[in-house]
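1. Below: sequence and its predicted model.
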Amino acid sequence: MNKLKTSKSINKRFKMTSSGKLLKHKASRSHLLQKKTSKRKRQLRKVALVDTKDILNFKQKLPYLWN
């Protein structure tokens, strides 16, 4: 059986916790920041969890992360 390819772009953007959950950075933090409130920009700094419904797609794209 051939090796499965890992999606390198997804591999760089997401990290796995020790309990098996995926972490992601929030979007909308790169530009057009002057119109966003300080509170909103502060909350966008935080790391968010990937929804459990999307985990199946990530398991296909990152086959060796769950081994």
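-> Structure received. Residues are numbered from 1 along each chain as shown.
2. can we go C-alpha only for contacts and neighbour counts from here?
-> Noted.
3. where does residue 2 land in three-state SS?
-> Recorded secondary structure, residue 2: coil (DSSP: H, G, I helix; E, B strand; the rest coil).
4. That one: neighbour count?
-> Neighbours of residue 2 under the rule other Cα atoms under 10 Å: 4.
5. next one: residue 21
-> Burial measure for residue 21: 13 neighbouring residues, criterion other Cα under 10 Å.
6. which ones are touching residue 48?
-> For residue 48, the contacting residues are 23, 24, 25, 26, by Cα atoms under 8 Å, 6 or more residues apart in numbering.
7. what's the next secondary structure element after the helix or strand containing the second one?
-> Taking DSSP states H and E as the criterion, residue 24 maps to strand 22-25. Towards the C-terminus, the helix or strand next in line after strand 22-25, according to DSSP H and E, is helix 38-44.
8. before we go on, here's another structure to hold up against the first:
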Amino acid sequence: MPKQKTHKGTKKRFRLTASGKAKHRSAGTSHLAARMSSKRKRQLRGTTVSATVESKMVIKALCGNSY
């Protein structure tokens, strides 16, 4: 049987935590932040853990590897 390949787009956007959840950067932080309130920009800082349903798809795409 051939090996399962890692999905490269998912690899660039997600990381797995030690417990197996998927971390990602908050959406809407790249540009056009001048129109946002300071509170909104502050809340979007750092990384967040994705929803459980989404995590399953991410883990499958990453083949269980964390990058």
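-> Nice, I can see it. The structure presented is a predicted model; accordingly, all values stated were derived computationally and were not measured.
9. which parts of the strand holding residue 24 of the first structure are buried?
-> Across strand 22-25 of the first structure, burial judged by 16 or more other Cα atoms under 10 Å covers 22, 23, 25.
10. Tabulate those (CSV), appending distance to residue 32 of the first structure.
-> Putting these into CSV (distance: Cα to Cα, whole Å) gives the following:
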residue, distance to residue 32 of the first structure
22, 27
23, 24
25, 17
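11. Could you list every helix and strand that the helix ranked longest in the second structure packs against?
-> Of all the segments of type helix in the second structure, defined by DSSP state H, the longest one is helix 52-62. Judged by 3 or more Cα pairs under 8 Å, 6 or more residues apart in numbering; DSSP states H and E, the packing partners of helix 52-62 of the second structure are helix 8-13, strand 22-25.
12. same thing but at 10 Å, please
-> Helix 52-62 of the second structure is packed against helix 8-13, strand 14-16, strand 22-25, with contacts defined by 3 or more Cα pairs under 10 Å, 6 or more residues apart in numbering; DSSP states H and E.
13. export the ones you listed to CSV and tack on distance to residue 56 of the second structure?
-> Below are those laid out as CSV (distance: least, Cα to Cα, whole Å):
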stretch, distance to residue 56 of the second structure
helix 8-13, 12
strand 14-16, 11
strand 22-25, 9
